[in-house]
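1. pasting a predicted model and its sequence here:
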Amino acid sequence: MTSNLNHIGLDKKASSELADKLNELLANYQIFYMNARGFHWNIKGEKFFELHLKFEELYNDSLIKIDEIAERILTLGFTPLHTYGDYSALSKIQSAKNVSSGTNAIQEILKGYEVLLPLERELLEMSGDSNDEGTNALMSDYIREQEKLIWMYSAYLNQ
């Protein structure tokens, strides 16, 4: 008799759906990461020192999340996407090319969060429904952090 549970005791079908959604999140994070990296490299203007450091924090944090998401997909028993072709095809976040204005860069970051946050909330609900505490805890942490960052970046833009 074949079990409906994967190797960590979660429903295989629900885990597959979670892995697909996590791969979507992974693709978006990869583009978000590359954008933040570009902002770090190309920022100019009077807020250069402040924003250069802030964008470095952002891309370092994104790199950690990318690894966590990929490892969660593996933990569920599936394969994380790992080509830029896959990422660009699946991501709703668009590449931001040659952005050197602090204001424009922060607007792009906020647009990225407009994609990431709903995906994370969807994953939070899906993981809660399937009793997947590992994915649930990860998404809960991301959401809490990003809500605060959205407030801070919006305050920077005086919004």
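-> On my side now, so go ahead.

2. rest of the way, CA atoms for contacts and neighbours
-> OK.

3. tell me how far the host helix or strand of residue 56 lies from the chain's centre.
-> For residue 56, the element it lies in under DSSP states H and E is helix 48-75. Relative to its parent chain, helix 48-75 has a centroid offset of 8 Å by CA atoms, centre = their mean, to the nearest Å.

4. repeat for stretch 130-149
-> The chain centroid and the centroid of stretch 130-149 are separated by 11 Å, computed with CA atoms, centre = their mean.

5. likewise for stretch 100-108?
-> 19 Å.

6. what about versus this one:
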Amino acid sequence: MKNLVGIDREKSKKLVIELNILLADYEIFYQNLRGFHWNIKGENFFELHNKFEELYNDAFSKIDEIAERILTLEGEPLHTYTDYLKTTEIVEEKNIIDGKKCVEIVVKNFSTLIRKERLILSLAADADDEGTVSLMSDYISETEKTLWMLNSYLR
């Protein structure tokens, strides 16, 4: 049995589960970035304040894209923080003002996201789901570059 976009329904269900996990991770990541943006203090304030805004705007776009991909695959995206917190691997951060610590957390969170994006990429390739493959390929390329840059900042 195939779904509306021609993907095996069972494989599509597995993709929806993993995409919902990624959605939950991005939602908590997004909120962490907002907190870092708002609360950052110190000598790198201007640089990091702007970087965190750039990152949370990007995460916000990805959240919408992931939810819409889930809907395209005939799934239902998670949409409550209760569900996100039960599902995510990313830890909520609170009251962190040190720029270096914030960047270290962002690097850790991106490492979690890229690992999950690679898993979804593999599942999507197995399902002949070019839409999800394309989405994850783009995310992985962007995340790799961002990880390199943030890691360079920390050295």
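-> Yep, that arrived. Everything numeric in this text was worked out from a predicted model, so none of it was measured.

7. work out the TM-score between the chains.
-> Here the TM-score for the pair of chains, by TM-score structural alignment, normalised by the length of the second structure, is 0.99; 155 aligned residues with a CA RMSD of 0.5 Å.

8. returning to what we had before: residue range for the helix holding residue 56 of the first structure in the second structure?
-> Helix 48-75 of the first structure corresponds to residues 45-72 of the second structure when matched by TM-score structural alignment.

9. quick one: that stretch to the first structure mean distance?
-> Its match in the first structure and stretch 45-72 of the second structure itself, once the structures are fitted together, sit a mean 0.3 Å apart by mean CA distance after the TM-score superposition for the first structure.

10. what residues of that stretch count as buried?
-> The neighbour-count check on stretch 45-72 of the second structure (16 or more other CA atoms under 10 Å) flags 45, 48-49, 51-53, 55-56, 59, 62-63, 66-67, 69-70, 72 as buried.

11. could I get the full set of helices for the first structure?
-> Counting by DSSP state H, the first structure has helices at residues 12-42, 48-75, 84-90, 102-129, 133-156.

12. most neighbours per residue, which of the ones you listed?
-> Among the helices of the first structure, the stretch with the highest mean neighbour count (mean count of other CA atoms under 10 Å) is helix 12-42, at a mean of 22.

13. packing partners of the helix holding residue 56 of the first structure?
-> Here helix 48-75 of the first structure touches helix 12-42, going by 3 or more CA pairs under 8 Å, 6 or more residues apart in numbering; DSSP states H and E.

14. mean shift between the helix it packs on and the second structure?
-> For helix 12-42 of the first structure, the mean distance to aligned residues of the second structure following superposition is 0.3 Å (mean CA distance after the TM-score superposition for the first structure).
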